[in-house]
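Peer 1: Pasted the sequence and its predicted model underneath.
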Amino acid sequence: MSGATAVTPRSRKAERGAPVDAAHRPSHRRAMRRNFLTALLFLSPWVIGFLVFTLWPLLYSAYLSFTDYDVINDPQFVGFENYATLLSDPKVALALANTFFFTLVQIPLYVAVSLTLALLLNRAGRASGFFRTVFFLPKMTPPVAIGILFLLLFNGQNGLINTVLGWFGIDGPSWTTDPAWVKPGLIMMSLWTVGASIIILLAALQNVPEELYESARLDGAGFWRQSFSVTMPMISPAIFFIVIVNTIAGLQTFDEAYTAFFGSGNTTYSNDAALFYVIYLFQQAFEFLHMGYASAMAWLLFLIIMVVTGIQLIVSRRLVYYEGEAAK
């Protein structure tokens, strides 16, 4: 019939005044609730672990930083006394100076060595798989073993480093006893674990589009021009990631230095040159049982890391190139 309106099941529901999808809403809500509970079940191990092993210790340490607590007796509230002591403690200033010196010198060397080896691996062809494994294996060495290895390699009398230097007529320094050479030796030893950074940078190098190099060569760009105009901008996010991670790790340096200079029981010379901030924090907490003071030190380190990371993020806006953002 011309002019007649077709009647469908959907229109019949509308004529009765019932919503079109009303019959499906309860089942849809049950499905969403079931999916939410399932997701929560799978997330629960992480949530419980975060609450018990991260959030609770974080909050409790914040409370302890305002107390005098020695583990044996109950915490006694002292207000900001621990934080005031931090400002007048010469050991805190010394430990911070050692830590900042170590970090500021170690990070550029760490990135330079990692990038150099990654560039070499990028040209190694099929052999790159073998060398990736070789470079990464030292990363799996326990930090305590690295500390002991430091004492063996950098021993001033019969260490391997000074022995090799002696072959070239160079009288090597006393790496482990001369305060002027303790931190340089530890910095050199930290380069033992560049393997993970090499893998990250190698992956970034292999993801640089070949078309960019072809365009640069057509424009007459040589090796160095291609490196600074193509390679470095394209891998800058990977370099920035390595800088951020290793800056945080440098500010928390503990294992190797403690094993080499504090855990060996050697008291024949001063260890102040190797007294990093986290080592002094550890001493206050577990040797002197000044848990409240150690908690205040931990929160100071947390604030320092936050500030340093924030500055790096601000600087990265000008130095780091993100291809996705450029496409927008």
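Peer 2: Alright, I've got the coordinates.
Peer 1: only C-alpha atoms for contact and neighbour calcs from this point on.
Peer 2: OK.
Peer 1: Check what contacts the helix or strand that contains residue 224 and list those residues.
Peer 2: Secondary structure here is read from DSSP states H and E; on that basis residue 224 sits in helix 223-226. With Cα atoms under 8 Å, 6 or more residues apart in numbering as the contact definition, helix 223-226 has outside contacts at 213, 216-217.
Peer 1: Need the residues you listed in TSV (columns: distance to residue 282).
Peer 2: Rendered in TSV, the data for those read as follows (distance: Cα to Cα, whole Å):
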residue	distance to residue 282
213	51
216	53
217	55
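Peer 1: Out of those, give me the one that has the most neighbours.
Peer 2: Within these, neighbour counts (other Cα atoms under 10 Å) peak at residue 213, which reaches 19 neighbours.
Peer 1: and the gap between residue 152 and residue 29?
Peer 2: Distance, residue 152 to residue 29, using Cα to Cα, to the nearest Å: 66 Å.
Peer 1: take a look at this one as well, against the first:
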Amino acid sequence: MSNFTEAVLAARRKGGRGGRPASPMQRREARWGYAFISPWIIGFILFWAVPIGASLVFSTLDFQLTDPGATTFAGGSNWERALSDPDTWTALAATFRFTVLFLPLSLVVALGLALLLNSKHLKFTGLFRLLFFMPSMIPLVAGILIWQQVLNPQTGWVNRLIGLSGVDATGSDGIRWFDNPVLVLFAFSFIGLWGIGNSMIVNLAGLQGIPTELYEAAAIDGAGWWRRLGSITLPLLSPVMFYNLVIGSVLVLQYFVVPWVLFGASGRPGGASKFLLVHFYQEAFVFGNMGYGAALAWLIFIVVAILTGLLFGTARYWVHYGTERS
């Protein structure tokens, strides 16, 4: 047994840190610490751990909200149904199509706005930061209804602006954003980009944390703006970009409110708005198939966990931290 292992075991036997028993003051401070965090622990157990465990149990039951007394054990049938249901794969495909379109777009736009607002040559940057952040403070349902009118085929100002270029965007054959399976994804993206103020602020905070001495040294060496962006800004901002990527991936895979407010569970147009969470909500709370809905919820969790694990697995190749050493 190594000396280090023997020291650890001795410390554990003495019940203290570094081989010394805990003093009465340390024990009192520990009790107060547990007392202060106990509300969070209780809340986590009651509102997170218990529901998560209950949903796993429900996924093995044939449980109907309308007739809970007739609940029977279903084993893995709910999981088999979730994997064989064509609606599940349609919802998964719709979710990933939107993810591939919106996630890179939102990351690039949020970073671009942050770079713009971090510029020393732009005036009234405080006002612009406020204006770009304000849409994220508007209730989401209200914002969706606003965008529903903005993208109206006949009266929406987006189609009217497109019509100024000579394209018939407002006529009978005009651009119908919510009736086309491809265009509706762009409509969802417009609504999502309207609320990227949080990501922009996070990027802006990361940019302002980069030492200005690095840019000054690079400018002296003759590095242009693009060279400074690729060699200084993006590498040092990569932890912030990674954070936005992970959070954005989790949120977009749980995309629900916008398609539900606009289309409900219909999936219009052509199943493009039937995302995974919409499918889950329809089965669990509209049809009352709580057991099947619980299996779908765990399927969503597994998809999110796999994607998040892949992101963390690739992070070591492109995320750079200031404390790292080669």
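Peer 2: Great, that's in hand. Everything numeric in this text was worked out from a predicted model, so none of it was measured.
Peer 1: so which of the contacts of helix 223-226 of the first structure comes closest to residue 283 of the first structure?
Peer 2: Ranking the contacts of helix 223-226 of the first structure by separation from residue 283 of the first structure, with Cα to Cα as the measure, puts residue 213 on top at 53.4 Å.
Peer 1: Give the aligned equivalent of the closest one in the second structure.
Peer 2: Correspondence of residue 213 of the first structure to the second structure, assessed by TM-score structural alignment: residue 215.
Peer 1: Checking my notes, that match in a helix, right?
Peer 2: Yes - under the criterion used here (DSSP: H, G, I helix; E, B strand; the rest coil), residue 215 of the second structure sits inside a helix.
Peer 1: Surely residue 180 of the second structure is within a helix?
Peer 2: No - with three-state DSSP as the criterion, residue 180 of the second structure is located in coil rather than a helix.
Peer 1: Grab the nearest non-local neighbour of it.
Peer 2: Closest residue to residue 180 of the second structure apart from its sequence neighbours, by Cα to Cα, 6 or more residues apart in numbering: residue 269 at 6.0 Å.
Peer 1: Quick check: that neighbour touching residue 183?
Peer 2: No - under the contact definition of Cα atoms under 8 Å, residue 269 of the second structure does not touch residue 183, with a separation of 9.7 Å.
Peer 1: so residue 111 of the second structure makes contact with residue 203?
Peer 2: Yes - Residue 111 of the second structure sits in contact with residue 203 when judged by Cα under 8 Å, with a separation of 6.2 Å.
Peer 1: neighbour count winner among the two?
Peer 2: Remark: of residue 111 of the second structure and residue 203, residue 203 carries more neighbours, 26 against 22, as counted by other Cα under 10 Å.
Peer 1: who touches the more buried one in this structure?
Peer 2: The contact partners of residue 203 of the second structure, taken as Cα under 8 Å, 6+ apart, are 110-111, 114, 237, 240-241.
Peer 1: Mind putting those into a markdown table with distance to residue 313 of the second structure and secondary structure?
Peer 2: Conversion of the contacts of residue 203 of the second structure to a markdown table gives the following (distance: Cα to Cα, whole Å; DSSP: H, G, I helix; E, B strand; the rest coil):
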| residue | distance to residue 313 of the second structure | secondary structure |
| --- | --- | --- |
| 110 | 24 | helix |
| 111 | 23 | helix |
| 114 | 27 | helix |
| 237 | 18 | helix |
| 240 | 16 | helix |
| 241 | 15 | helix |
